[in-house]
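Asker: I'll drop the sequence and a predicted model, then ask my questions.
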Amino acid sequence: MSSLIFIFLLVIVLHVVLAREIRRNEEIISFDQNYKVTWGDNHVMSINQGKEIQLTMDYSSGSGFASKITYGSGLFHMRIKVPGRDSAGVVTAYYLNSQGNSHDELDFEFLGNREGKPYTLQTNVYANGEGSREQRISLWFDPTTDFHDYKILWNPHQIVFYVDNIPIRVYKNNSNIGVGYPTKSMQIIASLWNGDWATDGGQTKINWTYAPFKANFQGFDVSGCQSQSLNIDQNCLSNSYWWNDKQYWQLDLIAQKQYENVKQKYMNYDYCKDRQRYPIAPLECLH
């Protein structure tokens, strides 16, 4: 029993240390060190000497930024506050994306809604150009009133999406049984854009009288392995990077319980359970 208590306390300490280290780096690294504006230049505002970036969208344009280089593994994170008030049809995105055909992609997409109705957070995974792996949750807080942490752990064994250090999705590497898994170097991207499909299946459109819509981002340090080639540099798969260490090959006991709680209480769509789209569940859903 005492050994179990020790392990439990050790896991908690590791989580706290990691969160503090990330927060410390956030306060040091400015936007220009790792990122660049990619579109909508006049719709991007730098705040607090580059420690915060605000993207805006109006009828003329949205906006976005991306990392200057690509990565092959890591723990990627951003603190985000999404547009408030009536945001139906407005999509705030934070994701990893590869270049070229048959691309890989890991998505956070915040699907706006009519004022007073909850945001939906959608995640998706593309591997070798194949996506349609959407999961959606209702957040347990209002993402418009303050910043929250959104993270993607990507290593050779699993991909985990986190909200405020709570895992909300796990995608395992099952390439040994023919399931696609990202193998290409990916760029970090954030954007605010017109997604008329996003609310009520596209039936609820943007109310432009509420424009400009604004999303704010903080935390521009990057804990990732740089990979300059199209395919991941093999070096990025090494266990010398802490995020590839064995302890990150699967969720620990605390994180697993948190994940099960999210699936039970907050998940409102899972492609694995959509028999209209998939009469036979995709192979990765069975493992």
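Answerer: Structure's in. What do you need? Numbers count the residues shown, from 1 in each chain.

Asker: use CA for all of it now, contacts and neighbours both
Answerer: OK.

Asker: so in this structure, which strand runs the longest?
Answerer: Residue-count comparison of every strand in the chain, with assignments taken from DSSP state E, identifies strand 63-81 as the longest.

Asker: and here's the other structure:
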Amino acid sequence: MAMARCSLLPILAAVLLAASLSLPPRAAAYAAMVDSLLPASATALSFEEGYTQLFGDSNLMLHGDGKRVHISLDERTGAGFASQGAYHHGFFSASIKLPADHTAGVVVAFYMSNGDVYERTHDELDFEFLGNVRGREWRVQTNVYGNGSTAAGREERYGLWFDPTQDFHRYAIRWSHDTIIFYVDETPIREVVRTASMGAQFPSKPMSLYATIWDGSSWATSGGRYKVNYKYAPYVAEFTDLLLHGCPAGSPPPCEGAAASATMPPGQRSAMERFRARHMTYGYCYDRVRYHAPLPECSVGAEAEAFLPSGEARSTDRRGGRHGKRHRRAGGGVDSAL
């Protein structure tokens, strides 16, 4: 498949340098968070310098003088792009606006992987955005695979407190030697801490950054009950503010680009706990269909009562509301609900 290069200038400088008083509250909070995680020497890369198109020919288009990239899905193909290099730890984010209307079966993914290098022992960190039938909200799933551990999965799924089709929202992955943190805007939604019991299943090999849109009809909406309806195509996902700041593979330690391990501030930890209590709709630690006993890193307490044996949340209130990859899916019940 031909590889095409494009030019897109991320606006990291604007994120880092804008005065918080001149930004909307959400943008100001995110700017403060990013500023606390990245060194002052962090610099922006153009799309041409940092990324390359993977597939989709004309289904990848640049807009706004090359400052936004659109990837679309139609009957012919999806589309995707990737970083030119691989990274060993870092902070990676993008502002994303998802397709609206009837999006059942559509999957938009923003993720890190080394599957092109380690076919059977690959690592992966995913944001997977799962489309839905008209009137139902998009869902967000995070996955953590280490050393080819797709059978172990470690998937979680969430509703959102906003409509991701109406505006851009930032999604970020912070990956260090000891921790992995997923963020939505300034809110951390999941933290994975390295434990001895995880061993090689904690992602540890250099990974590249990817963004794709593709047809997940076989599993993405109600376990495959609702397929992509191409009457509503093209489905367009918009990306901007692409931030790629990590340790290039093979760079000698210490590497300034790594988002070094640090204790999560109490305010952010409280925000994460509130998010998870209100919006998490599936947790692998509570799934007794796939796992007869919790995986070793799971600490399951009284909160397990909020989840069914399938790992799905008992209350539909957690699914949020309109206002409030590519190739495979391991396991059974992870994507069974709308």
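Answerer: Perfect, thanks for sending it. It should be emphasised that the depicted structure is a prediction, and the values quoted were computed from it without experimental measurement.

Asker: hmm, back to that, what is the corresponding segment of structure 2 for the longest strand of structure 1?
Answerer: Against structure 2, the aligned range for strand 63-81 of structure 1 is residues 79-97 (TM-score structural alignment).

Asker: end to end, how far does the matching stretch reach?
Answerer: The stretch stretch 79-97 of structure 2 measures 15 Å between its terminal residues, going by Cα to Cα, to the nearest Å.

Asker: for stretch 197-216 of structure 2, same thing?
Answerer: Start and end residues of stretch 197-216 of structure 2 are separated by 33 Å (Cα to Cα).

Asker: next, the buried residues of it.
Answerer: 200-216 (16 or more other Cα atoms under 10 Å).

Asker: do stretch 33-44 of structure 2 as well
Answerer: Buried residues in stretch 33-44 of structure 2, counted by 16+ other Cα under 10 Å: 33-34, 37-38, 42, 44.

Asker: in TSV, list these along with secondary structure and distance to residue 74 of structure 2.
Answerer: Supplementary listing: the buried residues of stretch 33-44 of structure 2 in TSV, determined by DSSP: H, G, I helix; E, B strand; the rest coil; distance: Cα to Cα, whole Å:
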residue	secondary structure	distance to residue 74 of structure 2
33	helix	37
34	helix	35
37	helix	38
38	coil	38
42	coil	37
44	coil	32
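
Asker: ok, how many other residues are close to the aligned partner of residue 39 of structure 1 in structure 2?
Answerer: Alignment note: residue 39 of structure 1 maps to residue 55 in structure 2; criterion TM-score structural alignment. As a burial measure, residue 55 of structure 2 scores 20 neighbours (other Cα atoms under 10 Å).

Asker: how much does the longest strand of structure 1 stray from structure 2?
Answerer: Once fitted to structure 2, strand 63-81 of structure 1 is off its aligned match by 0.4 Å on average (mean Cα distance after the TM-score superposition for structure 1).

Asker: packing partners for that strand?
Answerer: Using 3 or more Cα pairs under 8 Å, 6 or more residues apart in numbering; DSSP states H and E as the contact criterion, the secondary-structure elements in contact with strand 63-81 of structure 1 are helix 31-34, strand 35-39, strand 52-57, strand 148-154, strand 186-194, strand 213-218, strand 223-226.

Asker: that strand: what's the following helix or strand?
Answerer: Downstream of strand 63-81 of structure 1, the next assigned helix or strand under DSSP states H and E is strand 90-97.

Asker: now that following strand on structure 2. Mean distance?
Answerer: So strand 90-97 of structure 1 averages 0.2 Å relative to structure 2 (mean Cα distance after the TM-score superposition for structure 1).

Asker: in structure 2, what residues pair with that strand?
Answerer: The alignment of strand 90-97 of structure 1 onto structure 2 (TM-score structural alignment) spans residues 106-113.

Asker: in the stretch 151-300 of structure 2, which spans are helices?
Answerer: Chain-ordered helices for the stretch 151-300 of structure 2, with DSSP state H, counting those that start in this stretch as the definition, fall at 266-279.

Asker: quick one: what's aligned to residue 134 of structure 2 in structure 1?
Answerer: When structure 1 is aligned by TM-score structural alignment, residue 134 of structure 2 is paired with residue 115.

Asker: nearest spatial neighbour of that match, skipping sequence neighbours?
Answerer: Across the structure, with Cα to Cα, 6 or more residues apart in numbering as the measure, the residue nearest residue 115 of structure 1 apart from its sequence neighbours is residue 86 (4.2 Å).

Asker: thought that neighbour was touching residue 119?
Answerer: No - judged on Cα atoms under 8 Å, residue 86 of structure 1 makes no contact with residue 119 at a distance of 10.6 Å.

Asker: more neighbours: which of the two?
Answerer: A side-by-side neighbour count of residue 86 of structure 1 and residue 119, using other Cα under 10 Å, places residue 119 first with 24 against 20.

Asker: ok, that one touching residue 92?
Answerer: No - assessed by Cα under 8 Å, residue 119 of structure 1 is found out of contact with residue 92, at 10.7 Å.

Asker: who touches both of the two?
Answerer: 110-112 (Cα atoms under 8 Å, 6 or more residues apart in numbering).
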